[in-house]
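S.K.: From the sequence below, what's the structure:
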Amino acid sequence: MKTTYIFILFFFNITLSIAQEQISVYFDSNKFDLTLKENRKLQQWILENSNSKILAINGYTDEDGTTGFNDTLAKKRVENIFNLVKGNIKIREDYKSISFGENHKHSANKAENRKVVIYYILEKDLPNENKILGLPEEKIEEKPKPEIEYPEKVVLENPNGTQTVYKLDREFMKKIGNASVGEKLKIENLNFIINTFAVVPESRGKLYELLLVLQSNPQLKIEIQGHLCCMPVDRLDLSTQRAKAVYNFLVSNQIYPARLSYKGFGSSQPLFPLPEKNEEQRAANRRVEILIVSN
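M.R.: Okay, the predicted model is just below:
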């Protein structure tokens, strides 16, 4: 679907408040791509603010060059930053993308005027978003999420020309996609080779279930939690390594890392007390769960 970006070319003065934050990234002269240093700065900010919300993106230039050239350059800078943050951080639907060009210079140092400023609200302040912006409080009726039709199976091509078919649990996938923040779901039948963090071949379909759900729900953020059975002390930190194995699979398949985290709990949160009485209890205790962080 084609998307059109409208850059509003007028002076927009954002009234700052205690609950409103901002970050500036800087550009080389006549450039609209970030330097490596500034790009790393922006990526780190994205990681640290994955649950924040962007209100506005303002672009500026120095006074070198014609006014028309600078207006165009400022637009490109804003558009570049927008493309880097979209899909990774929530953006207010009526947010402002504004290109000031060489207007509104803030410093006698030209380098400090070649910038884009992102205004945003921290996660803790989102419940007061309209109040912070001076907007009337509105009761917004939540629209039901559209029903997603997940595939019944995944077919993988093997190097030797054969195919591997994994049948998918579509009901479980729907449950993850529709889960509420704070809800925790166990990934059933996700098994590992004993004393390792390698997923057994029969369980790889469970990884694709999680991958497809994350691909179909771009606002979904999760924490992957690993648990062990049997032993009171996780000396090898195996629970963390198993959670990390799921994390690495998702990241290697283009799920943005800011949407994911992982943690190992050893056997500190057993469903059945240690020592377990039978294999059924041990199997229940050694598990990987998904905590819904944002949806």
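S.K.: From now on I want contacts and neighbour counts done on CA atoms only, so please keep to that.
M.R.: Noted.
S.K.: Okay, and K41 sits in which element?
M.R.: Secondary-structure element containing K41, defined by DSSP states H and E: helix 36-48.
S.K.: next helix or strand past that helix?
M.R.: As assigned by DSSP H and E, the chain's next helix or strand after helix 36-48 is strand 53-59.
S.K.: List the buried residues for the next helix-or-strand element following that following strand?
M.R.: Stepping forward along the backbone from strand 53-59, the first helix or strand reached (DSSP H and E) is helix 67-85. Neighbour-count burial for helix 67-85, with 16 or more other C-alpha atoms under 10 Å as criterion, is recorded at N70, D71, L73, A74, K75, K76, R77, V78, E79, I81, F82, V85.
S.K.: Between which two of these is the distance greatest?
M.R.: Distances among these were taken as C-alpha to C-alpha; the most separated pair is N70 and V85, at 22.8 Å.
S.K.: Now the second one, please; I'll put the structures next to each other:
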Amino acid sequence: MIKYLFFVCLLWSGTIFSQDQATFYFDVDQDYLNRTSEVKFTRWLQDNQQIKISRIEAYCDSTASFAYNKRLANSRAEHIKKRLEENTILIDSTAIVVAFGDDFIGATQHGIHRKVVVFYQKIVRNSDLIIPSLVQNVNTVNPLEAPVTLTSIDLTTQLQKAKAGEFIILQNVNFKFNSEVMVDPAADILKELLRFMQLEPTLKIEIQGHICCNSDPKDIKLSTRRAKAVRDYLISNGISQQRLSYKGFGSNKPLFILPEKNEKERAANRRVEILIVQK
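M.R.: As a prediction, the model looks like this:
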């Protein structure tokens, strides 16, 4: 049994935290993919539907001015980002988009540095790794609201980097069917949020609840109760009510258009976010 758990842990760590990258090239002075990379990009999209983008880096060569190259690199990054969004590829809420002009080592190697590098991680569902003691009771969770584990930068790092007005998705905050009762591992992420708020007494947040699969714009009751449940957890552990507010949006602010096409889209729409109000 110990060997089995050890093997599963190795499999888990090797899958969830590994990060891949794909590189696509552009012709000189162009912000759309060259013919070869267009074919590669299309095939890559077909083979990588269950991924999350963590970083996009765009580069230019040094054949023009720094300002021009910076603008061109940014256009290349935005081109790829738009293509990913059009293909409903999940982009992490903390994803970083970086545009380099010719301000990097190797910029004079023209052809190989007219490129965009996409860093991404595979999305791993709980059902992909079956550990008997961790399997949820199938009678307590709606199949359309089953927990989905997404790889991400840890919450503390996101909170440290976030500015007022920015949103952070609380990964793995899941609930029982048609209920505001949370399902583990929500406790872990909420403990992390609690610790950060204890260390940063000036931080104020708004907790926002969202649901999937419901086209009625007036039905916000469940999402409101779930947002309130997160707020109540923080208050019960000593965080001042003055630092917390909450709001439910139902399905009015989906990341993917309703009706969702698949479980990836339902999982993305079914979420709890926090808005940084003051830091």
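S.K.: And the TM-score between them?
M.R.: For these two chains in superposition, a TM-score of 0.45 is obtained (TM-score structural alignment, normalised by the length of structure 2); 145 aligned residues with a C-alpha RMSD of 3.3 Å.
S.K.: sorry, back to before: let me know the closest of the buried residues of helix 67-85 of structure 1 to F249 of structure 1.
M.R.: The nearest member of the buried residues of helix 67-85 of structure 1 to F249 of structure 1, counting by C-alpha to C-alpha, is V85 at 22.8 Å.
S.K.: What's the local residue count around the residue lying closest to the closest one once chain neighbours are set aside?
M.R.: With C-alpha to C-alpha, 6 or more residues apart in numbering as the criterion, V85 of structure 1 has its nearest non-adjacent residue at 7.3 Å, and that residue is I46. One way to gauge burial is a neighbour count; for I46 of structure 1, by other C-alpha atoms under 10 Å, it gives 17.
S.K.: Pretty sure I81 is one of the things I46 of structure 1 touches, is it not?
M.R.: No. At 11.4 Å, I46 of structure 1 does not count as touching I81 under the criterion of C-alpha atoms under 8 Å.
S.K.: Output the buried residues of helix 67-85 of structure 1 as CSV; include the columns distance to H227 of structure 1.
M.R.: Below are the buried residues of helix 67-85 of structure 1 laid out as CSV (distance: C-alpha to C-alpha, whole Å):
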residue, distance to H227 of structure 1
N70, 56
D71, 55
L73, 52
A74, 50
K75, 49
K76, 48
R77, 46
V78, 44
E79, 43
I81, 39
F82, 39
V85, 34
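S.K.: with these in mind, which one is nearest to E279 of structure 1?
M.R.: Nearest to E279 of structure 1 out of the buried residues of helix 67-85 of structure 1 is V85 (C-alpha to C-alpha; 47.0 Å).
S.K.: Do I have it right that that closest one meets Q44?
M.R.: No. Taking contacts as C-alpha under 8 Å, V85 of structure 1 lies outside contact range of Q44: 11.5 Å.
S.K.: Check which helix or strand I205 of structure 2 maps to.
M.R.: Remark: I205 of structure 2 resides in strand 204-210, with elements defined by DSSP H and E.
S.K.: in the helix or strand just after that strand, what counts as buried?
M.R.: Later in the chain than strand 204-210 of structure 2, the nearest helix or strand by DSSP H and E is helix 221-236. Burial within helix 221-236 of structure 2, assessed by neighbour count using 16+ other C-alpha under 10 Å, is assigned to L222, S223, T224, R225, R226, A227, K228, A229, V230, R231, L234, I235.
S.K.: ranges for the strands of the stretch 151-295 of structure 1?
M.R.: Listed in chain order, the strands found in the stretch 151-295 of structure 1 under DSSP state E, counting those that start in this stretch are 153-157, 163-167, 184-186, 221-227, 260-264, 287-294.
S.K.: same check, this time on structure 2
M.R.: For structure 2, applying DSSP state E gives strands covering 20-25, 51-58, 90-99, 115-122, 167-169, 174-175, 182-183, 204-210, 244-248, 271-278.
S.K.: and the angle from the third one to strand 115-122?
M.R.: Interaxial angle, strand 90-99 of structure 2 versus strand 115-122 (axes from the mean of the first three to the mean of the last three C-alpha atoms, to 10 degrees): 150 degrees.
S.K.: how many degrees apart are strand 90-99 of structure 2 and strand 51-58 in direction?
M.R.: 10 degrees.
S.K.: same question, the fourth one
M.R.: Using the same axes, to 10 degrees, the inter-axis angle of strand 115-122 of structure 2 relative to strand 51-58 is 160 degrees.
S.K.: Which elements pack onto strand 115-122 of structure 2?
M.R.: Packing contacts for strand 115-122 of structure 2, counted by 3 or more C-alpha pairs under 8 Å, 6 or more residues apart in numbering; DSSP states H and E, involve helix 2-16, strand 20-25, strand 51-58, helix 66-86.
S.K.: closest one to A187 of structure 2 among the ones you listed?
M.R.: When these are ranked by distance to A187 of structure 2, counting by C-alpha to C-alpha, first place goes to helix 2-16 at 19.5 Å.
S.K.: Could you list every helix and strand in contact with the closest one?
M.R.: strand 115-122.
S.K.: mind listing what's buried in the strand it packs on?
M.R.: In strand 115-122 of structure 2, the ones that count as buried by 16+ other C-alpha under 10 Å are K115, V116, V117, V118, F119, Y120, Q121, K122.
S.K.: In contact with the second one, which residues are there?
M.R.: Going by C-alpha atoms under 8 Å, 6 or more residues apart in numbering, V116 of structure 2 touches T23, F24, Y25, I56, E57, A58, Y59, R76, A77, I80.
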